[in-house]
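Participant: Would you be able to build a 3D model of this:
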Amino acid sequence: MNKPFSLSQDERIKSRKQIDRLFKGGGAKAMSAYPLRVVYLTEPMGEDESTMAQMMVSVPKRYFKRAVKRNHVKRQVREAYRLNKHILHEALAKDEATDNRHKTSLCFIWTSEQLASTDTVAEKMRNLLTRIAERIAGNNKNTSAE
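Facilitator: Okay, the predicted model is just below:
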């Protein structure tokens, strides 16, 4: 397992197929905590997969024309995820304990024309990850009750 506060390459979405499943597959859910929006998809984990959650960040060019600002926002979002991903991993670990192994793909999308402080981004990230973890826990209760 990785160090608890690292964000390795395995934890990032790099596959075009995975991105297409996330946005075109139809099973994805979304939620917002301004200025962040997250689109996520939970699917069964394959035998050869080891990562429970993978993420990516998107900052549209229409909000920040300069790449410097887009990169700054991406850095803030990745850092906030790196420090708070344990919230999601705990919910997925409980899922795994019931032999119901799932992986979650997340895409964080910036939705504001304004830059935000790092503390604000971290707070919104905690909010989103907590809500996703609650939904995953709720889905586990529903599937185990059937």
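Participant: Every contact and neighbour count from this point should use C-alpha atoms.
Facilitator: Noted.
Participant: Surely Phe108 is within a strand?
Facilitator: Yes. Assessed with DSSP: H, G, I helix; E, B strand; the rest coil, Phe108 lies in a strand.
Participant: Which residues are in contact with it?
Facilitator: Leu36, Arg37, Val38, Val39, Met55, Met56, Val57, Ser58, Val77 (CA atoms under 8 Å, 6 or more residues apart in numbering).
Participant: buried set for the strand or helix carrying Val77?
Facilitator: Per DSSP states H and E, Val77 falls inside helix 67-84. Going by neighbour count (16 or more other CA atoms under 10 Å), the buried part of helix 67-84 is 69-70, 73-74, 76-84.
Participant: Please work out which residues outside stretch 87-103 touch it.
Facilitator: The contact list for stretch 87-103 (CA under 8 Å, 6+ apart) reads 42-45, 51-54, 126, 129-130, 132-134, 136-137, 140.
Participant: Only whichever of those residues are buried, select them in ChimeraX.
Facilitator: Buried residues among these (16+ other CA under 10 Å), as a ChimeraX selection:
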select :42,45,51,52,53,54,126,129,130,132,133,136,140
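Participant: this one as well, want them side by side:
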Amino acid sequence: MDTFKKEERLCNKRLIDGLFHNGSSFLCYPFRVTWQYATTPQPHPAQVVIAVAKKRFKHAVDRNLIKRRMREAYRLHKQIALYQALQTADKHIIMSLSYIGKEIMPFDVIEKKMLKLMQQLNEQFSR
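Facilitator: Down below sits the predicted model:
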């Protein structure tokens, strides 16, 4: 059973600002992924920040529900779909997963899209 530890979350404000200014991004509806290679050594192959826009979802319960579903989908698939590829390439990344959908999607849809975006991410850094 894999967990989603504090060290895997991106909390450093300076790193987050750098990510949004210098990172590469792509869309995988309902997500926008912004990522870049980590400059500082990290305990995990990837650090992630998960965001849902307050502008789109006014109620905190809705934002929290979406974030919970995103975190769970990420937690379930990160090891196989993301970490293995990063470790074989000996790379470390930081990334932001922003939910840009207009409605709350069921977990199975979010999970499928999360797998798709992880495959797209693998293609991006395998180039």
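Participant: now what about the TM-score between them?
Facilitator: For this chain pair, the superposition-based TM-score is 0.93 by TM-score structural alignment, normalised by the length of structure 2; 126 aligned residues with a CA RMSD of 1.3 Å.
Participant: circling back to that earlier point, looking at structure 2 now, which of the contacts of Phe108 of structure 1 still hold up?
Facilitator: Contacts conserved in structure 2 for those, using both residues aligned by TM-score structural alignment, their matches' CA atoms under 8 Å: Leu36, Arg37, Val38, Val39, Met55, Met56, Val57, Ser58.
Participant: what does the first one align to in structure 2?
Facilitator: Aligned counterpart of Leu36 of structure 1 in structure 2: Phe31 (TM-score structural alignment).
Participant: what's the closest non-adjacent residue to that match?
Facilitator: Using CA to CA, 6 or more residues apart in numbering and skipping the chain neighbours, the partner closest in space to Phe31 of structure 2 is Tyr99 (4.7 Å).
Participant: which residue lines up with the one you found in structure 1?
Facilitator: Taking TM-score structural alignment, Tyr99 of structure 2 has Trp110 as its aligned residue in structure 1.
Participant: So that match sits against Ser32, correct?
Facilitator: No. The pair Trp110 of structure 1 / Ser32 is not scored as a contact, 9.8 Å apart, by CA atoms under 8 Å.
Participant: which of these two has more neighbours?
Facilitator: With neighbours defined as other CA atoms under 10 Å, Trp110 of structure 1 and Ser32 compare such that Trp110 has more, 23 against 17.
Participant: who's in contact with Tyr29 of structure 2?
Facilitator: Ile100, Gly101, Lys113.
Participant: tell me the centre residue of structure 2?
Facilitator: With distances taken as CA atoms, centre = their mean, the residue of structure 2 nearest its centroid is Leu97 (3.9 Å).
Participant: mind checking the SS state of the residue mapped onto Gly18 of structure 2 from structure 1?
Facilitator: If you follow Gly18 of structure 2 across to structure 1 using TM-score structural alignment, you land on Arg21. Put simply, Arg21 of structure 1 is helix when judged by three-state DSSP.
Participant: How much space separates the aligned partner of Val59 of structure 1 in structure 2 from Ala89 of structure 2?
Facilitator: Matched by TM-score structural alignment, Val59 of structure 1 corresponds to Val52 in structure 2. As judged by CA to CA, to the nearest Å, Val52 of structure 2 and Ala89 of structure 2 stand 30 Å apart.
Participant: Look at the two and report which has more neighbours.
Facilitator: Neighbour count, other CA under 10 Å: between Val52 of structure 2 and Ala89, Val52 has more, with 21 against 11.
Participant: For that one, give me its contacts.
Facilitator: By CA under 8 Å, 6+ apart, the residues touching Val52 of structure 2 are Arg63, Ile66, Lys67, Ser98, Tyr99, Ile100.
Participant: and the residue nearest to the match of Val59 of structure 1 when sequence neighbours are not counted, how far is that from Lys113 of structure 2?
Facilitator: Distance criterion CA to CA, 6+ apart; nearest residue to Val52 of structure 2, sequence neighbours excluded, is Tyr99 at 5.1 Å. Note on Tyr99 of structure 2: its distance to Lys113 of structure 2, by CA to CA, is 11 Å.
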